[in-house]
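> Here's a sequence, model it:
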Amino acid sequence: MPDRKIAFLVAAEGIERVELTEPWKAVSDAGYEPVLLSPKAGEVQTFNHLTAAETATADQTVGDASVDDFAALVLPGGVANPDALRTDAKAVAFVKSFMQSGKPVAAICHAPWTLVEADVVRGKRMTSWPSLQTDLRNAGAEWVDETVVTDGNLITSRKPDDLPAFSKTLLGALG
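The predicted structure follows:
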């Protein structure tokens, strides 16, 4: 049922573990079905900052996914994760289509890099890990240093410490 599925889009490695697992648990506990998407089938590697943590298996490739199948999109951070996603044309196209759909898109930490590549941040008020503020401003966004920022269907947060507010805001956007 599309209105109960939440897409989590990640690259093959470099995903900040808690930025995947905490929102995943929140949507699952709220009765939604989280679905792990990645550019390639198989395992993805999460990290605790720069140390490898557990792996997870992608449920579906982003190339085989349709925005129509999901109620929301979550973009976890980690430095390498969004950096890899923004070089994958299918991932970027999926993110752009999701933003254009008006459905909630939630991005934390370094994840807005993928949004920049999708050219969907112009005119948006948003936050991120501080090192992305120049990239976001150069792409036309208004960057602010706040725990969580909602602008239209876009929800952004800065870091793992913001996860409780990030997850709560995402669930609120889902109704």
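
> When you work out contacts or count neighbours from here on, use the C-alpha atoms and nothing else.
Will do.

> nearest spatial neighbour of the residue nearest the centre of the chain, skipping sequence neighbours?
Residue closest to the mean C-alpha point of the chain, counted by CA atoms, centre = their mean, is Leu75 at 0.8 Å. The shortest distance from Leu75 to any non-neighbouring residue, by CA to CA, 6 or more residues apart in numbering, is to Ala107 (4.6 Å).

> Hmm, the one you found is touching Ile155, no?
Yes. Contact between Ala107 and Ile155 holds when scored by CA atoms under 8 Å: they sit 6.3 Å apart.

> quick one, which of those two is more surrounded?
Taking other CA atoms under 10 Å, Ala107 and Ile155 do not tie; Ala107 has more neighbours (28 against 23).

> what residues are up against Thr61?
Neighbour list for Thr61: Leu37, Ser38, Pro39, Lys40, Ala41 [criterion: CA atoms under 8 Å, 6 or more residues apart in numbering].

> Before we compare anything, build this one as well:
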Amino acid sequence: MKVLFIVGDEYEDIELLYPFYRVIEEGFTPVIAGKEKGSKITGKHGYSVVADISFKEVNPEDYLALVIPGGRGPERIRTLPEVKEITRKFFELKKPVAAICHGPQILISAGVIKGKKVTSVASIKDDVIAAGGEYVDSPVVEDENLISSRHPGDLPYFASTLIKVLKKK
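As a prediction, the model looks like this:
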């Protein structure tokens, strides 16, 4: 019952930590993936986490869901082939994918956003639309296996929706 978090440097600290701890509270095991196993990944506000696994080691079939926190992290890792492949595979398997704030940048780079209803931080709204997504300005948007939210203020809606979906698995 593992939940994968893909994380890049300068992630938005609370957008990782809030759902990370909620997942634990509900009895699931969060796993942090980074560029290298054991590497320290530092958030925008100075909190650090250690990668449990490298992106190259991830097998999406081993996880219930994928969580993509925002901040600058998605921008830093969105072009990595393994990050795009992980994301595509979660969509192929129809497993839940939860992206908040700048997280949809990874969805855009992975080519999985076309035709999906999605929300994000306002500054990437045009990117979402250009990639074929239908932008919805709402605290949380669910479309099939995709859960998305706009910013840290939406975290209660984001996390509760993620937990609701995980409990159905």
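
> Now the TM-score, please.
Superposed pair, TM-score by TM-score structural alignment, normalised by the length of structure 2: 0.96. Supporting alignment: 166 aligned residues with a CA RMSD of 0.7 Å.

> from memory Leu107 of structure 2 sits against Ile113, does it?
Yes. Counting by CA under 8 Å, Ile113 is a contact partner of Leu107 of structure 2 at 5.8 Å.

> residue in structure 2 matching Ser97 of structure 1?
In structure 2, Ser97 of structure 1 lines up with Lys89, judged by TM-score structural alignment.

> go on, Ser167 of structure 1?
Using TM-score structural alignment, Ser167 of structure 1 sits opposite Ala159 in structure 2.

> Please, where are all the helices along structure 2?
13-25, 73-77, 81-92, 104-110, 125-130, 155-168 (DSSP state H).

> now these in CSV, with distance to Leu4 of structure 2 and mean neighbour count?
Listed next are those as CSV, based on distance: least, CA to CA, whole Å; neighbours: other CA atoms under 10 Å:
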stretch, distance to Leu4 of structure 2, mean neighbour count
helix 13-25, 10, 18
helix 73-77, 15, 22
helix 81-92, 10, 18
helix 104-110, 14, 25
helix 125-130, 23, 17
helix 155-168, 12, 17
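
> Can you add distance to Ile6 of structure 2 and give these back as a markdown table?
Converted to a markdown table, the helices of structure 2 look like this (distance: least, CA to CA, whole Å):
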| stretch | distance to Ile6 of structure 2 |
| --- | --- |
| helix 13-25 | 9 |
| helix 73-77 | 9 |
| helix 81-92 | 8 |
| helix 104-110 | 10 |
| helix 125-130 | 20 |
| helix 155-168 | 15 |
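
> Out of these, flag the one nearest Val7 of structure 2.
Checking those against Val7 of structure 2 by CA to CA gives helix 73-77 as the closest, at 6.2 Å.

> Could you name the helices and strands sitting against the closest one?
Applying 3 or more CA pairs under 8 Å, 6 or more residues apart in numbering; DSSP states H and E, we find helix 73-77 of structure 2 packed against helix 104-110.

> In structure 1, point out the residues matching the helix it packs on.
Residue span in structure 1 matched to helix 104-110 of structure 2, by TM-score structural alignment: 112-118.

> Next: stretch 59-69 of structure 2.
Under TM-score structural alignment, the match for stretch 59-69 of structure 2 is residues 66-76.

> Flag every buried residue along the matching stretch.
Val67, Phe70, Ala71, Ala72, Leu73, Val74, Leu75, Pro76 (16 or more other CA atoms under 10 Å).

> could you redo those as a markdown table and give each row distance to Thr55 of structure 1?
Listed next are the buried residues of stretch 66-76 of structure 1 as a markdown table, based on distance: CA to CA, whole Å:
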| residue | distance to Thr55 of structure 1 |
| --- | --- |
| Val67 | 25 |
| Phe70 | 23 |
| Ala71 | 25 |
| Ala72 | 23 |
| Leu73 | 20 |
| Val74 | 18 |
| Leu75 | 17 |
| Pro76 | 15 |
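
> How about the contacts made by the residue nearest to the centre of structure 1?
Phe8, Leu9, Val10, Val105, Ala106, Ala107, Ile108, Ala111.

> ok, which pair from those is furthest apart?
Most distant of the contacts of Leu75 of structure 1, by CA to CA, are Val10 and Val105, 13.7 Å apart.

> quick one: which of the two has more around it?
Each of Val10 of structure 1 and Val105 has its neighbours counted (other CA under 10 Å); Val10 has more, 32 against 26.

> before we move on, the earlier item: most widely separated two among the buried residues of stretch 66-76 of structure 1?
It's Val67 and Pro76 that sit farthest apart of those, by CA to CA, at 17.5 Å.
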